[in-house]
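K.L.:
build me a structure from this.
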Amino acid sequence: MRKGDKWVENELLVKRAIKGSKNDFALLIHQYKNELYRIAYIYTKNQDDALEAIDETTYKAYISIKKLRKSEFFKTWIIRILINECISILRKKNKIVLENDNNKFEVTYEDSDLTFDYEELYEAINTLTDKQRTAIVLRYFDDLKTSTISEIMGIPENTVKAHIRRGLLSLKKILKEEIIYG
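P.N.:
Next up is the predicted model:
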C-alpha cells in the first residue's frame, strides 16, 4: 500500500469515527497505540501510569471526537490529549518515578561527546518546565517536526523552537554539573 493510500484510509477511519463508528475509532486507537504508549511512558516513567494515561486519553477522545473539526489533525489532537493526561497524572502523584536501568544515553555537544545514564537524563528532563519537556520529548524521543509539535501544543512554531532551545541549554547545564559534582 502506498503512503498516500494509507493517509486516505486513515482519513476515512477518522471521518467514520466522528460520525459515531465505534469500530473505526477502535481501529484508529489500535493503529496509534505503540506511539501513544511510547510518549506516555517517557512522561510517566511507569508502565501502569502510562497505560492509565492511554485509557483516559482513549475515553476522552471517544466522548469528544465529534468536536474534532478536521480529520487530518486526529493524530496531533490525540497526542495533545495524551500529554495533558500524563501531566495531570504526574501532578496528582506530585512526584516523578524514574526507571533504574543500566542503559546509557549519549548526548553530543559541539565541544565533546558525553554519556549519561537514562536515569540522569530523565532526572534532568524532569527539571524542565512542562512546555520545555513536552517540546523536547516530542522532538527528540518521538522524532516529530517542530510544525507538528506546534500543532500538538497549540503554540506557534517559533515558540516551540524557543522551548526546545531553552530546554536544551538547561539540560546541558544540568548534565555538565552532574559530571563535575556527580
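K.L.:
from here on, just use CA atoms for contacts and neighbour counts.
P.N.:
Will do.
K.L.:
what comes into contact with the top helix by length along the chain?
P.N.:
Criterion DSSP state H: the longest helix present in the chain is helix 157-181. Contact partners of helix 157-181, identified using C-alpha atoms under 8 Å, 6 or more residues apart in numbering, comprise 120-121, 124-125, 128, 131-133, 135-136, 146-147, 149-150.
K.L.:
I79: which of those residues is nearest?
P.N.:
Closest approach between those and I79, by C-alpha to C-alpha: I149, at 9.7 Å.
K.L.:
so who does that closest one touch?
P.N.:
By C-alpha under 8 Å, 6+ apart, the contact set of I149 is A135, L138, R139, E157, V160.
K.L.:
and for T58, the neighbour number?
P.N.:
T58 is flanked by 19 other residues according to other C-alpha atoms under 10 Å.
K.L.:
again, but for S170
P.N.:
For S170, the count of nearby residues is 17 (other C-alpha under 10 Å).
K.L.:
excluding its backbone neighbours, what's nearest the residue most central in space within the chain?
P.N.:
Using C-alpha atoms, centre = their mean, the residue of the chain that lies closest to the mean C-alpha position is I39, 4.0 Å off. Once flanking residues are discounted, I39 sits nearest to D142: 7.2 Å by C-alpha to C-alpha, 6 or more residues apart in numbering.
K.L.:
the contacts of helix 157-181 in helices, which ones?
P.N.:
120-121, 124-125, 131-133, 135-136, 146-147, 149-150.
K.L.:
now render the residues you listed as CSV, adding distance to K15.
P.N.:
Below are those laid out as CSV (distance: C-alpha to C-alpha, whole Å):
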residue, distance to K15
E120, 43
L121, 40
A124, 41
I125, 37
K131, 30
Q132, 33
R133, 32
A135, 29
I136, 31
T146, 26
S147, 23
I149, 23
S150, 23
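K.L.:
to check against the first, give me the structure of this:
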Amino acid sequence: MEIKEKELHVRAIAGDDEAFLAVMQLHKQSLLRTALAFLRNEDDAIEALQEVTYRAYKKVRTVKEPSYLKTWLIRIMINYCQDQLKLRKRYTVDDSGLETVSAEDISYIELRDALATLSDEEQRLIYLKYFQDSKIKDIAQSENIPESTVKSRLYKTMRTLRSYFEDKGGSDHV
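P.N.:
Model (predicted):
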C-alpha cells in the first residue's frame, strides 16, 4: 500500500469526510466488480455501491487497522450482496425460458451454481482469495481468524468444489 493511500485511510477512519470520499473513489472499481460478480446487474451493482458507501461511512471509525480498510469495504459489499441474493430467492419465480448460451456462459453458470452450494463463509473466502486476489494474511485479519485457519478452510472448500465438478462429470474446472 502506498504511503498516500495509507494516509487517506488513516484520515478517513479519523472522520475526515473528504478523505472518506477519496477512499471510496479509490476503491470504487473493486467494489463495483465485487457487486457485479454477485448481482450480475449494473443497476443493482450501483445501488449496492451506494448502500455500502452509506454503511461504511456510518462505521468507518470502527476500523482498527488502516491497511485493511479496502478488505473491510469489500467484506461489507460481499455481505450486502449475499443478503440481496437471499432476498431475491424469496421473491423470484422460476422462468424456464431457454436461450442460446455460449460455452463461456455455461462455464460461468456452472461456477456460479458450484459456488452456490457453499456456505456464505466459504463463498466469501473463495471470493476474497480468487476473485479479489486478497492475501491470506489480509483475509485472516478481516475474518478475525488465524492464517492457518484460512488456509485449511480454503483447502477444504476447494476440495468441495473439485468434488462438485467431478460429480457433474468433469474435473477440468477447478
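K.L.:
now do the same contact list for the residue nearest to I39 of structure 1.
P.N.:
Counting by C-alpha under 8 Å, 6+ apart, D142 of structure 1 has contacts E35, R38, I39.
K.L.:
aligned partner of the second one in structure 2?
P.N.:
For R38 of structure 1, the aligned position in structure 2 is R33, judged by TM-score structural alignment.
K.L.:
show me what Y62 of structure 1 aligns to in structure 2.
P.N.:
Checking TM-score structural alignment: Y62 of structure 1 goes with Y57.
K.L.:
my guess is its match contacts E18, does it?
P.N.:
No. With contact defined as C-alpha atoms under 8 Å, Y57 of structure 2 does not count as touching E18 (11.4 Å).
K.L.:
so these two - more neighbours on which side?
P.N.:
Applying other C-alpha under 10 Å to Y57 of structure 2 and E18 shows that Y57 carries more neighbours, namely 17 against 12.
K.L.:
and the more buried one, how far is that from F131 of structure 2?
P.N.:
25 Å (C-alpha to C-alpha, to the nearest Å).
K.L.:
coming back round to it: which SSE is the match of Y62 of structure 1 in?
P.N.:
Using DSSP states H and E, Y57 of structure 2 sits within helix 42-59.
K.L.:
quick one: secondary structure of S134 of structure 2?
P.N.:
Classification of S134 of structure 2 using DSSP: H, G, I helix; E, B strand; the rest coil returns coil.
K.L.:
do you know how far the equivalent of I89 of structure 1 over in structure 2 is from S163 of structure 2?
P.N.:
For I89 of structure 1, the aligned residue in structure 2 is Q84 (criterion: TM-score structural alignment). From Q84 of structure 2 across to S163 of structure 2, the span is 28 Å (C-alpha to C-alpha).
K.L.:
stretch 145-163 of structure 1 aligns to what range in structure 2?
P.N.:
Under TM-score structural alignment, the match for stretch 145-163 of structure 1 is residues 135-153.
K.L.:
can you count the residues close to I106 of structure 2?
P.N.:
Count around I106 of structure 2 with other C-alpha under 10 Å applied: 11.
K.L.:
apologies, that question was intended for K22 of structure 1.
P.N.:
K22 of structure 1: 13 neighbours (other C-alpha under 10 Å).
K.L.:
these two touch, right, I78 of structure 1 and Y62?
P.N.:
No. I78 of structure 1 is not in contact with Y62 according to C-alpha under 8 Å; the separation is 10.0 Å.
K.L.:
I'd like the distance between the aligned partner of K131 of structure 1 in structure 2 and L115 of structure 2.
P.N.:
For K131 of structure 1, the aligned position in structure 2 is E121, judged by TM-score structural alignment. Distance of E121 of structure 2 to L115 of structure 2, given as C-alpha to C-alpha: 11 Å.
K.L.:
out of the two, which sits in the busier spot?
P.N.:
L115 (20 against 12).
K.L.:
who touches that one in this structure?
P.N.:
Shown in contact with L115 of structure 2 (C-alpha under 8 Å, 6+ apart): Q123, L161.
K.L.:
go again with 10 Å.
P.N.:
For L115 of structure 2, the contact set (C-alpha atoms under 10 Å, 6 or more residues apart in numbering) comprises I109, E122, Q123, R124, I126, Y127, T157, T160, L161, Y164.
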